[in-house]
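> sequence and computational prediction follow.
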Amino acid sequence: MQKRQMHLGVFLMGFGHHLASWRQADTPADSPEDIDFYIDIAKTAEQGKFDLLFVSDGLSFNERSHPSELVRFEPLTLLGALSIATKSIGLAATATTTYNEPFHLARKFLSLDHLNKGRTGWNVVTSYYQGEANNFNQNDHMKHDERYVRADEFVEVVKKLWNSWETDALVRDKATGTYFDQKKLHAQHHEGRYFSVAGPLNTSRSKQGEPVIIQAGSSEQGRAFAAKHAEVIFTAQQTIEEALKFANDIQSKAVEHGRDPSKVKILPGVIPIVALTEEEAWEKYNELQDLIVPEVGLELLSEYMGGFDFSQFDLDGPLPTELPEYNGNQSRKQLIIDMAKREQLTVRQLYQKIAGGRGHRLIIGNPEQVADDLQLWFESGACDGFNLLFARYPGGLDDFVELVVPILQERGIFRKQYSGETLRDHLGLDVPSFRTEKQVSNQTFV
């Protein structure tokens, strides 16, 4: 019997996830706007047999933003190009439900799914930057909990639109002149609190039925939303105990929604820094740490703490206990606070630590040490695999594919070849059957 298989994603982010990766001498300064750079990374990830390549997005930036987020391609446009440059790897992108319309996103993602023959995933986010509101004709950003209520209806409408056409609705019979079976085309006529959408969608069901739905929220509302809708969950935990608690909570919530918990794949983010020896790996990490501009590192921390001004405090003292209320990423803010308390970090040590991956877990070591760590988490049941955030591109990914992937393959916990053609095949997810409007709307969101 084959061992349970680990799933691996590559979280693509410009120069790399480390705040100072762009400053290294061998890093091309224009990487985030060079299509050849992205194509090379996608091909390397496909060579490593990764499940998917993931591209995040944001619709605003400020002086505290990560350098890789200041200028970057719109992700669906980028993945359209990568669809032609790759053959097997899944391609997933972030798109917000707060500043989009369901018909637009339903059509864009399903079109992409046709272009790459069933390899698309949608990372559903609700946005949390005030600047995004200001860019979309809004003075104030929608409150955290309401964003999730709106997102729930948004995804419901998208699913209805993805079910506009039954699988065999397009007859295309030249002899009889019948192009489609009218009985198998369904207008949705959705009327809800936030959206009124007539439908149907002018894009048919794809090879994998529907794009894979991904979600990354870890707040209470985020977990409830993920348990109802998500097929893949991106998350961030610093300890295996926290990860196990999160996994158990998600699985129990999924069961409450009548879902098979084994079909909800949990992929925590990790930043692996690997070299032939542990000493060399630490040298790579310390080289990046030495390139952090203190003011920039402090601004990044400030962004995750709700814009809090740390300049009035001793950087070599503890994190202040009184922090302002924040209408942004609640779970990430709490993770950083918990990490500072648990590890007794000063403000300086804290911004230095999150500079590598914004709160995700660092693994630094030789190939066996990195593989051992990933295997421990995976086999403990804390996760189904990992979303890998490389500190720098392309070097970090190259090292992992060359040094760690062969070990995971040799241990029988990661594929040597793709066994299917779609993202659902890679993840072991079922192709959704055609569902009526009533079946799509049957679940409730709490």
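Right, received. Where do you want to start? Numbering: from 1, shown residues only.
> all contacts plus neighbour counts: C-alpha atoms, from now on.
OK.
> can you list contacts of the top strand by length along the chain?
Using DSSP state E, we find that the single longest strand of the chain is strand 265-274. Strand 265-274 is contacted from outside by 7-8, 231-237, 247, 281-282, 284-285, 356-357, 360-367, 370, 383-391, 396, 399-400, 403, 427, using Cα atoms under 8 Å, 6 or more residues apart in numbering.
> stretch 400-408 now?
With contact meaning Cα under 8 Å, 6+ apart, stretch 400-408 is reached by 44-45, 47-48, 272, 274-276, 367-368, 370-371, 414.
> residue 213: which of those is nearest?
Relative to residue 213, the closest of the contacts of stretch 400-408 is residue 45; by Cα to Cα it sits at 20.8 Å.
> can you tell me which residues contact that closest one?
10, 53, 89, 397, 401.
> isn't residue 94 up against residue 56?
Yes: counting by Cα atoms under 8 Å, residue 94 touches residue 56, with 5.0 Å between them.
> any idea how far residue 367 is from residue 275?
7 Å (Cα to Cα, to the nearest Å).
> please apply the same query to residue 80.
Distance, residue 80 to residue 275, by Cα to Cα: 33 Å.
> where do the strands of this protein begin and end?
Using DSSP E, the strands of the chain run over 7-12, 52-55, 90-96, 120-125, 190-191, 196-197, 212-215, 232-235, 265-274, 361-365, 385-388.
> before we move on, the earlier item: which of residue 80 and residue 275 has more neighbours?
It is residue 275, of residue 80 and residue 275, that has more neighbours when counted by other Cα atoms under 10 Å, with 22 against 16.
> for the more buried one, what are its contacts?
Contacts here follow Cα under 8 Å, 6+ apart; on that basis residue 275 touches 281, 365, 366, 367, 399, 403.
> one step back: are there residues contacting both of residue 94 and residue 56? Which ones?
With Cα under 8 Å, 6+ apart, residue 94 and residue 56 have common neighbours residue 75.
> the two: which is more packed in?
The residue with more neighbours, out of residue 94 and residue 56, is residue 94; 21 against 16, by other Cα under 10 Å.
> list the residues that contact that one.
55, 56, 57, 75, 122, 123, 124, 125.
> pasting the second one now:
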Amino acid sequence: MTKLQHFGWFLARGFGPHGWGHPYLDWNYRWTNPDLYQESARALEQAGFDLVIIEDAPSLGSADTIDLRVRHAFGGPKLDPLLLAPYLFAATRHLGIAPTVNPAAYLPYTAARQFATLQHLSGHRLGLNVVTDTGSARHFGTAAQLGHDAAYDRAEEWLAGIRDLWRSWDDGALLEDTATGRYADGTRLRTVRHRGEHFGFDGPLNAVPFTDGEPSIVSPGGSGRGLGFAGANSDVQLALAPLDEASITAYRGRIHDAARAAGRSPDDIKVLFAIQPVIVSSPEEADRLVAASAHPDEAALTLIAQRQSSDLETDLTALDLDKPLDVGIFGDHVSQGSIRRLIGGHDASAPLRQVLAAHARLGRLSDGSGFVGTAAELADRIEELGTWGNDGVLLWGDLHPVTVHRMLDELVPILRRRGILRSEYTGGGLASNLAAF
């Protein structure tokens, strides 16, 4: 049965050089100017999207890999997405904005106050994509880099402390009573004294309570510890998984089990699966693109190696493509999930050329082998996900007007006619829109 689904946009490049390496660079937008992002955000709101999630990586990596990240602007430079958010809020009325934040970069009291400020200024539309990137640790102090699970422990302490500060104004503390001239009741403010393993701070927070919910928490982690964090803390899970019924059902089951283990309802978390579609004008054009991708040339393999090198902070372009990939070349800071995504279903004996070629190959929406197809075929796929109980999808791409319109111009009317995409907002902020269905 067709049902409404939630839609988000994942800005995978982050607040970086949009248009670089693409023909639409000649539209002459400046990526450091907010106009580019504001125009795209207005289009997404017109389309009925719930939120935009903005990726970020504060670090350019190690000295040995910086050139890999900046040479083709795959991994940097990037400006701070938290400071882009106010410009997007100013251009819209309903769209939620979720910049990526790293607990290592923000002391809890400062974070609680800044996030509270944006929540109020935006009409309660702030989201926070909480990541535990440990490779950036050296930029924020001299403490030893934490391991994977320990970084999640710190993130949970950080978020719990921030929430304690947000809630340090008890019910009835804010009076705003013009008859008596009394603004607030200080006896109803809690001091909050936090002394934890990673942070120490005191409250109460110097900010007024929220009227339409706290900022919504987004999490992207797919490890067991990451799913546990999501179950306990998140309102939206950025999900990466094969889009077949068994994989989706299993993934959602793990998230829901984690929510129950934390004493929450599975309905508290919206699981949004990321899709990076290639929309074409006809099934014949889709077939042509898929066929052409089956035998990638050296230039295509080099481009993929460059992109993967940036993400993995490891120069794959210097390796022999005809020899197996030694996973021992990756440092401890490299995400195991990123390594698994690179290798895919290949065994240890597969030559690197074969591994990279698999990333070059495209598949068809119509048969479930990939994401190339017409707008109607993409709508079919999204509708099918809904019949499996899915909450919604995140479309993955640059936040550039050309990209947004290329993906949505035909898709939005089809989704609305099928009753899959909202045509109006409930009001009340991001949390309210997420809870609407």
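Nice, thanks for sending it over. The structure displayed is predicted, hence computed values, not measured ones.
> and the TM-score between them?
Superposed pair, TM-score by TM-score structural alignment, normalised by the length of structure 2: 0.85. Supporting alignment: 416 aligned residues with a Cα RMSD of 3.2 Å.
> rewinding a little: tell me which of the contacts of residue 275 of structure 1 persist in structure 2.
Comparing the contacts of residue 275 of structure 1 with structure 2 on both residues aligned by TM-score structural alignment, their matches' Cα atoms under 8 Å, the contacts found in both are 281, 365, 366, 367.
> closest to the centroid, which residue in structure 2?
Nearest residue to the geometric centre of structure 2 (Cα atoms, centre = their mean): residue 53, 4.5 Å.
> how close does that one sit to residue 89 of structure 2?
13 Å.
> quick check: neighbours shared by those two?
Common neighbours of residue 53 of structure 2 and residue 89 (Cα under 8 Å, 6+ apart) are residue 97.
> show me what contacts the counterpart of residue 366 of structure 1 in structure 2?
Mapped onto structure 2 by TM-score structural alignment, residue 366 of structure 1 lines up with residue 374. Residue 374 of structure 2 sits next to 279, 280, 281, 282, 283, 286 when contact means Cα under 8 Å, 6+ apart.
> report the contact partners of the fourth one.
Put plainly, it is residue 282 of structure 2. By Cα under 8 Å, 6+ apart, the contact list for residue 282 of structure 2 reads 373, 374.
> run the last query once more with 10 Å
373, 374, 375, 376, 377 (Cα atoms under 10 Å, 6 or more residues apart in numbering).
> isn't the residue nearest to the centre of structure 2 up against residue 218?
Yes: the pair residue 53 of structure 2 and residue 218 passes the contact test of Cα atoms under 10 Å, sitting 8.4 Å apart.
> so what sits against both of those two?
With contacts defined as Cα under 10 Å, 6+ apart, the residues shared by residue 53 of structure 2 and residue 218 are 98, 99, 100, 127, 128, 129, 238.
> quick one: the helices in the stretch 101-250 of structure 2?
Here the stretch 101-250 of structure 2 has its helices, by DSSP state H, counting those that start in this stretch, at 108-121, 148-166, 224-233, 245-261.
> among those, which is the most enclosed?
Comparing these on average neighbours per residue, with mean count of other Cα atoms under 10 Å, the densest one is helix 224-233 at a mean of 22.
> in structure 1, what residues pair with stretch 252-268 of structure 2?
If you align by TM-score structural alignment, stretch 252-268 of structure 2 falls on residues 247-263 of structure 1.
> so how far is the first residue of the matching stretch from its last?
With Cα to Cα applied, stretch 247-263 of structure 1 spans 13 Å between its terminal residues.
> so what touches that stretch?
The set of residues external to stretch 247-263 of structure 1 that reach it, using Cα under 10 Å, 6+ apart, is 218, 223-233, 235, 241, 243-244, 264-267, 381-384, 427-430, 442-445.
> hang on, isn't residue 391 of structure 2 packed against residue 269?
Yes: the criterion here is Cα under 10 Å, and residue 391 of structure 2 meets it with residue 269 at 9.0 Å.
> pull up the overlap in contacts between these two.
Common neighbours of residue 391 of structure 2 and residue 269, using Cα under 10 Å, 6+ apart, are 236, 252, 434.
> aligned partner of the first one in structure 1?
Right, residue 236 of structure 2. Match for residue 236 of structure 2 (TM-score structural alignment): residue 232.
> tell me if I'm right that its match and residue 214 touch.
Yes: applying Cα under 10 Å, one finds residue 232 of structure 1 in contact with residue 214, separated by 4.6 Å.
> need the overlap of contacts for those two.
Here residue 232 of structure 1 and residue 214 share the contacting residues 121, 122, 123, 226, 264, 265, 266, scored by Cα under 10 Å, 6+ apart.
> follow-up on the earlier one: turn the kept ones among the contacts of residue 275 of structure 1 into a markdown table, columns for distance to residue 130 of structure 1.
Formatted as a markdown table, those follow (distance: Cα to Cα, whole Å):
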| residue | distance to residue 130 of structure 1 |
| --- | --- |
| 281 | 38 |
| 365 | 39 |
| 366 | 41 |
| 367 | 41 |
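> among those, who's most crowded?
Greatest neighbour count in these, by other Cα under 10 Å, goes to residue 367: 25 neighbours.
> skip the chain neighbours and tell me the closest residue to that residue.
Nearest residue to residue 367 of structure 1 in three dimensions, chain neighbours excluded: residue 404, at 5.2 Å (Cα to Cα, 6 or more residues apart in numbering).
> could you tell me which residues make contact with the residue mapped onto residue 220 of structure 1 from structure 2?
In structure 2, the residue matched to residue 220 of structure 1 (TM-score structural alignment) is residue 224. Residues in contact with residue 224 of structure 2, defined by Cα under 10 Å, 6+ apart, are 149, 230, 254, 255, 258.
> what's the first one aligned with over in structure 1?
What that stands for is residue 149 of structure 2. Matched to structure 1 by TM-score structural alignment, residue 149 of structure 2 sits across from residue 145.
> contact partners for that match?
If you count contacts by Cα under 10 Å, 6+ apart, then residue 145 of structure 1 has 126, 151, 219, 220, 221, 222, 327 around it.
> can we see that at 8 Å?
Shown in contact with residue 145 of structure 1 (Cα under 8 Å, 6+ apart): residue 221.
> could you measure it against residue 179 of structure 1, distance?
Note on residue 145 of structure 1: its distance to residue 179 of structure 1, by Cα to Cα, is 45 Å.
> what sits against the residue mapped onto residue 339 of structure 2 from structure 1?
Counting by TM-score structural alignment, residue 339 of structure 2 corresponds to residue 333 in structure 1. Counting by Cα under 8 Å, 6+ apart, residue 333 of structure 1 touches 304, 305.
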